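S.K.: Okay, here's the prediction I keep looking at, along with the sequence it came from:
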Amino acid sequence: MADDRRVGEHVERLGGERPQGREREPQDLPIVGRAETHCPPTIMTGGMKVGIVVPYSWSFWGAVVEHAELQADALRRQGVDVRTIIGNDPPGQFTRTLHPRHGRDGPPPPDVIPIGRSVIVPANGSLPNIILSPRSLFRIREALERERFDVLHLHEPMTPTPCVAALATFTGPMVGTFHASGDLGWMRIARPTWGFLAERLDSRIAVSEMARTSAQRWLPGDYEIVPNGVLIPPAADPGGRDHRIVFAGRHEQRKGLHVLLNAWPEIRRRTGADLRVIGADPLRVRLLMRRLRVPEDGVEVLGFLDQDRFTAELLAAKALVAPSLGGESFGMVLTRALACATPVVASDISGYRDVMTPETSLAFPAGDEHALADAVVELLADEPRRAAMGAAGRALAQSLYAWDEIAARLVEIYEAAAA
């Protein structure tokens, strides 16, 4: 199975000819006023400049946002000049009105080009913060003209407005990564309206087999599987952990936090362990606990954490619990825990199955709080086995999900697209 998930695996080999979108003449394009927004492809000798376009807000944690940040860091280690074009919701009353959950404080780093505020749009069982501001159309066009990227890398290319605007206006090579899985019902609107723009992608990437299947249902074509990379700390001792478990994720129904909380009194009684809840809004978690009549004994709600603090929490915990109910195309939070030598107790669902192995994880039926409790108790009761699973998980993450290896493959894809 490990070979099936190896970085750079082709689900269906890309054809010998590159897609023709980049070579269309401006007069053939249905978008008027199309500007020359890329440099001639001299990247092999002069250094490569890549723009990463993300249709979500930098201010709020999410798997795609985290992926793009780590991707940018890894590409820089490959010698690539990178800018990230993304939304931003500065702290303040207006942001608190639009977004009930807590976000990042302070401005984005210098390599981030903010293009507008976001709004919450329910999609695929989640509540992403999508950039829909009309001003973002002008800002992304200005950014493309100013930065003169050699290659654009679009995450969720069919998501408005930044990615669709980039597809419509950028004249250079473009790569798209498809993350989502499931029905993708919003594509019923996107495909007939702007789906034709997907033909301008020179290369299509899916982060998992599930993501590939979901995307191909709406946009047939060739997709290469390049998995989500993971931040791997330089050292991780699977033993000597604090007697606690961790949940990490947004407060959304599909993440299954309510399943874990319903199981918590039994876990606490049988193990004496503590629980740290990371990522979810603290107020909403406490309200959920009151509604479920779950005592707060042993539970600490930490809210959003930056990368360093999140890593520290995983390095200190005995296990990560991921009780998601579905809608996961790839278990990013699972690989993050494995990289920290932290075993995983997770729902037996599509997406997670591509990551979990018997040597690194315990699975339970999604939504079954009693099975969840039994799995956690089983893991915490056998410390030698738990530590061995942690060590195996770290080895798996290093072999399959190391960002430096994935970034090297991305550079090859960029070079092929620009050739």
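M.R.: Received the coordinates, thanks. Residues are numbered from 1 along each chain as shown.
S.K.: going forward, measure contacts between C-alpha atoms and count neighbours the same way
M.R.: OK.
S.K.: Could you say which helix or strand holds residue 336?
M.R.: helix 332-339 (DSSP states H and E).
S.K.: Next secondary structure after that helix?
M.R.: strand 344-347.
S.K.: which helices and strands sit right next to that next one?
M.R.: On a contact count with 3 or more CA pairs under 8 Å, 6 or more residues apart in numbering; DSSP states H and E, strand 344-347 meets strand 319-322, helix 332-339, strand 361-364, helix 369-381.
S.K.: The helix holding residue 336: which residues count as buried?
M.R.: 332, 333, 334, 335, 336, 337, 338, 339 (16 or more other CA atoms under 10 Å).
S.K.: closest one to residue 136 among the helices and strands packed on strand 344-347?
M.R.: The minimum distance between residue 136 and the helices and strands packed on strand 344-347 falls on helix 332-339, with 28.5 Å, by CA to CA.
S.K.: roughly how far is the closest one from the heart of the chain?
M.R.: 12 Å (CA atoms, centre = their mean, to the nearest Å).
S.K.: helices and strands around that helix, which ones?
M.R.: Secondary-structure packing of helix 332-339 (3+ CA pairs under 8 Å, 6+ apart): strand 319-322, strand 344-347, helix 383-400.
S.K.: now what about it, what contacts it?
M.R.: 63, 228, 230-233, 248, 314, 320, 322, 343-344, 352, 355-356, 360, 390, 393-398, 401 (CA atoms under 8 Å, 6 or more residues apart in numbering).
S.K.: change it to 6 Å
M.R.: 230, 232, 393, 394, 397 (CA atoms under 6 Å, 6 or more residues apart in numbering).
S.K.: Out of those, who's the most crowded?
M.R.: Within these, most neighbours by other CA atoms under 10 Å means residue 393, with 30 neighbours.
S.K.: Tell me the spacing between that one and residue 246.
M.R.: 16 Å (CA to CA, to the nearest Å).
S.K.: got JSON lines for the helices and strands packed on strand 344-347, with distance to residue 190 too?
M.R.: Compiled in JSON lines, the helices and strands packed on strand 344-347 are given as follows (distance: least, CA to CA, whole Å):
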{"stretch": "strand 319-322", "distance to residue 190": "31"}
{"stretch": "helix 332-339", "distance to residue 190": "26"}
{"stretch": "strand 361-364", "distance to residue 190": "36"}
{"stretch": "helix 369-381", "distance to residue 190": "37"}
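S.K.: ok, structure two:
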Amino acid sequence: MRIGIVCPYSWDVPGGVQFHIRDLAAHLIALGHEVSVLAPSDDDTPLPPYVVSAGRAVPVPYNGSVARLNFGFLSAARVRRWLQNGTFDVIHIHEPTSPSLGLLTCWAARGPIVATFHTSNPRSRAMIAAYPILQAALEKISARIAVSEYARRTLVEHLGGDAVVIPNGVDVSFFARAEPKPEWQGGTIGFIGRIDEPRKGLPVLMRALPKILAERPGTRLLVAGRGDEEEAVASLPEAMRERVEFLGMVSDDDKARLLRSVDLYVAPNTGGESFGIILVEAMSAGAPVLASDLDAFAQVLHQGEAGELFANEDADALADSAVRLLGDPARLQELSERGSAHVRRFDWSTVGADILAVYETVTDGAASVAEDERTGLRARFGLASKEQSKDASRETAKETAKEAAKE
């Protein structure tokens, strides 16, 4: 199958949607499909062979974050060229309502279109206001996927229609087989995310840290992600700042090693999350998880059975839970085992098969519609199908033979 995938956000700025698309493309290619991904990127960004650049993106505030999007006449021309060169069996657009390549592709594409909705935002006035503009594009979509029940709810409430829920995928074995790093072990809490993006929740964790260190002074916090490190620790007492180690941006391999090394992974995110891929990655690595009780996080953690939850933005609740867990190795081991078992449902072997089933459904449907249209046209203009013509020819031959025999 020839599959075209559209990424709305800049390929050179890491994010959950980009990682999902990257891993989906790799999974489909490994299965023997031909895949091309269209994504914004800077001119000097090294790209995998399956990624086609749609040009440089610009930063735009979106869903409580800053997304780097690509839109305009030049982008539209690149979309049309990519579609023309690709001759895809199916187009898979991510975030088709964002002002980026997905919406441009919806307008330009013909044939089966699958759309995945990642955003969870129950009060999006912008999406409601933009509906008249989006409607024509959305009507061209053959099938809709939402990455969580909360992303599906946002879609239904703002745009109408419905979607099948297929979660983000993870290569579980990649994280499970990573080797722990000795210097990251021993009384460590892990955090991975953009330091200067408040909704990722690092300020909440920093407010909780003094109480954690007062009870367990040997604890260290390992932070991986880009942002202003000095500003991040500014609220901490001077003596406690040495208990925070900033690792900067880490590779995929080091992210897996970090998650395999820590005693506890904390996700203090405060909102704007429709899924929680980092929780799935942490569970895949066997890390016990403590997360804020966002609806999406609670769903991923099976309502607290595969990881513990604390009240969103409550630093004291976070500290109390962390102190209790770090002092209870048996509970940490239990959470690790439960998470490792629960996370199998998010492996690409399952998620990829579900997405392919959607592709096959829409392509089969498109083929049936095309055949019905051809049949209708033939009937309208009095033309017989090939099979009908063959049958008629055979009947004519039989009649001619009979007449010849009589003579």
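M.R.: Structure's in. What do you need? Values in this document were obtained by computation on a predicted structure and should not be read as measured data.
S.K.: Got a TM-score for the two of them?
M.R.: Taking TM-score structural alignment, normalised by the length of the second structure as the basis, the two superposed chains have a TM-score of 0.83; 355 aligned residues with a CA RMSD of 2.0 Å.
S.K.: To residue 106 of the first structure, which of the helices and strands packed on strand 344-347 of the first structure lies closest?
M.R.: Between residue 106 of the first structure and those, the tightest spacing by CA to CA is seen for helix 332-339, at 24.7 Å.
S.K.: Tell me roughly how far the closest one lies from the second structure on average.
M.R.: Aligned to the second structure and superposed, helix 332-339 of the first structure gives a mean residue distance of 0.9 Å (mean CA distance after the TM-score superposition for the first structure).
S.K.: The second structure: which residue goes with residue 161 of the first structure?
M.R.: In the second structure, residue 161 of the first structure lines up with residue 100, judged by TM-score structural alignment.
S.K.: and its match, what does it touch?
M.R.: 8, 69, 70, 71.
S.K.: now with 10 Å?
M.R.: By CA atoms under 10 Å, 6 or more residues apart in numbering, the residues touching residue 100 of the second structure are 6-9, 39-40, 57, 68-72, 75-76.
S.K.: do the same with residue 243 of the first structure
M.R.: 271, 272, 273, 274, 275, 316, 317, 318, 319, 380.
S.K.: what's the counterpart of it in the second structure?
M.R.: Checking TM-score structural alignment: residue 243 of the first structure goes with residue 187.
S.K.: Likewise for residue 208 of the first structure?
M.R.: So residue 208 of the first structure corresponds to residue 148, using TM-score structural alignment.
S.K.: What of residue 304 of the first structure?
M.R.: In the second structure, residue 304 of the first structure lines up with residue 249, judged by TM-score structural alignment.
S.K.: Once you drop chain neighbours, what's closest to its match?
M.R.: residue 225 (4.7 Å; CA to CA, 6 or more residues apart in numbering).
S.K.: Measure how buried the one you found is and give me the count.
M.R.: 17.
S.K.: Now do the same contact list for residue 240 of the first structure.
M.R.: 315, 316, 317, 318, 383, 387.
S.K.: hmm, back to that, could you dump the contacts of helix 332-339 of the first structure into a markdown table with distance to residue 258 of the first structure added?
M.R.: Below are the contacts of helix 332-339 of the first structure laid out as a markdown table (distance: CA to CA, whole Å):
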| residue | distance to residue 258 of the first structure |
| --- | --- |
| 230 | 26 |
| 232 | 29 |
| 393 | 26 |
| 394 | 28 |
| 397 | 28 |
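S.K.: If we only consider those residues, which is nearest to residue 286 of the first structure?
M.R.: residue 230 (29.9 Å).
S.K.: wait, doesn't the closest one sit right on residue 66?
M.R.: Yes - Residue 230 of the first structure sits in contact with residue 66 when judged by CA atoms under 10 Å, with a separation of 9.5 Å.
S.K.: Can you check which part of the second structure the biggest strand by length in the first structure sits on?
M.R.: Longest strand of the first structure, by residue count under DSSP state E: strand 49-57. Strand 49-57 of the first structure corresponds to residues 2-10 in the second structure, going by TM-score structural alignment.
S.K.: Identify the residue range in the second structure corresponding to stretch 365-385 of the first structure.
M.R.: With TM-score structural alignment as the criterion, stretch 365-385 of the first structure aligns to 311-331.
S.K.: Buried ones in the matching stretch, by neighbour count?
M.R.: 312, 313, 314, 315, 316, 318, 319, 321, 322, 323, 325, 326.
S.K.: isn't the second one right up against residue 206?
M.R.: Right, the one you point to is residue 313 of the second structure. No - between residue 313 of the second structure and residue 206 there is no contact under CA under 10 Å: 11.3 Å.
S.K.: how near is the residue in the second structure that residue 343 of the first structure lines up against to residue 22 of the second structure?
M.R.: Following TM-score structural alignment, the counterpart assigned to residue 343 of the first structure within the second structure is residue 288. Counting by CA to CA, the separation of residue 288 of the second structure from residue 22 of the second structure is 26 Å.
S.K.: Quick check on these two: which one has the bigger neighbour count.
M.R.: Set residue 288 of the second structure next to residue 22 and count neighbours by other CA under 10 Å: residue 288 wins out with 29 against 18.
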